[in-house]
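# no letters, just coordinates:
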């Protein structure tokens, strides 16, 4: 029995369920789209209209709003990915330390 882990057979990493991953991704895109739509519509086209179509100024406002929103989401995604990679590296290092101490 090792000091850190309790011994036994090594655990295999869980394989992600592709259906669950697809559903989660779809839910994330739905939330993103709904927030983007609500935010940009409120900023650019919330006035009451008599015309069924957007004016040129409203369309360009929405284009800029969507671009900025997507850029910010991409930046947040990169920061989270870097944090996840750092955490995974730390976990790997901890496992290597545990194995080194268990084997000594």
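Structure received. Fair warning: this is a prediction, and the values are worked out from it, not measured in the lab.

# drop to CA atoms for contacts and neighbour counts, all remaining ones
Will do.

# which strand or helix spans the residue nearest in space to the middle of the chain?
The chain has residue 77 as the residue nearest its centroid, 5.3 Å off, counting by C-alpha atoms, centre = their mean. Assigned by DSSP states H and E, residue 77 belongs to helix 56-103.

# can you give me the offset of that helix from its chain's centre?
Distance of helix 56-103 from its chain centroid, counting by C-alpha atoms, centre = their mean, to the nearest Å, is 7 Å.

# now stretch 45-62
Counting by C-alpha atoms, centre = their mean, stretch 45-62 comes out at 31 Å from the chain centroid.

# second one coming, line it up with the first:
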């Protein structure tokens, strides 16, 4: 019994699509990479190498907030621009190309 599905019997015969699992794994890896990059860039920019206190001061907090906000805004603008140009991740990422080929064969 799954914690997320509960005791419902309607999902007991559900099939798992390996291609969808692979796409989810690729998306998870990309999201983790982006998150880790934000943490690294904003920490390097806003927090000094030597910690004087166990909590961030007001200036450091504001710097981190602005840094994360700019990073997310830039990521959103770039993503929107790429989508409007008709670019898909399948065009350049080998991981997606393999999954796309399998999905196309099934359709």
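Received it, and whenever you're ready, just let me know what you need. The model shown is predicted, which means the values in this text are computed figures rather than measured ones.

# when you align them, which residue in the second structure goes with the residue nearest to the centre of the first structure?
Alignment note (TM-score structural alignment): residue 77 of the first structure maps to residue 79 of the second structure.

# which helices and strands sit right next to the longest helix seen in the second structure?
Ranked by residue count under DSSP state H, the longest helix found in the second structure is helix 18-46. Other helices and strands packing on helix 18-46 of the second structure, by 3 or more C-alpha pairs under 8 Å, 6 or more residues apart in numbering; DSSP states H and E, are helix 58-84, helix 94-106.

# what angle sits between that helix and helix 94-106?
160 degrees (axes from the mean of the first three to the mean of the last three C-alpha atoms, to 10 degrees).

# distance between helix 18-46 of the second structure and the chain's centre?
4 Å.

# give me the buried positions along stretch 29-42 of the second structure.
Buried residues in stretch 29-42 of the second structure, counted by 16 or more other C-alpha atoms under 10 Å: 38, 42.

# can you check stretch 98-107 of the second structure too?
99-100.

# now swap in stretch 93-104 of the first structure and tell me
In stretch 93-104 of the first structure, counting by 16+ other C-alpha under 10 Å, buried: nothing.

# still on that earlier bit, make TSV out of the helices and strands packed on helix 18-46 of the second structure and add distance to residue 37 of the second structure.
Formatted as TSV, these follow (distance: least, C-alpha to C-alpha, whole Å):
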stretch	distance to residue 37 of the second structure
helix 58-84	10
helix 94-106	21
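
# residue 42 of the second structure is nearest to which of those?
helix 58-84 (5.8 Å; C-alpha to C-alpha).

# who does the closest one touch, helix- and strand-wise?
Checked by 3+ C-alpha pairs under 8 Å, 6+ apart, helix 58-84 of the second structure has helix 18-46 packed alongside it.

# and residue 24 of the first structure, how many residues sit next to it?
12 (other C-alpha atoms under 10 Å).

# surely residue 60 of the second structure meets residue 47?
Yes: applying C-alpha atoms under 8 Å as the test, residue 60 of the second structure and residue 47 come out as touching, 6.2 Å apart.

# with that, I have no additional questions.
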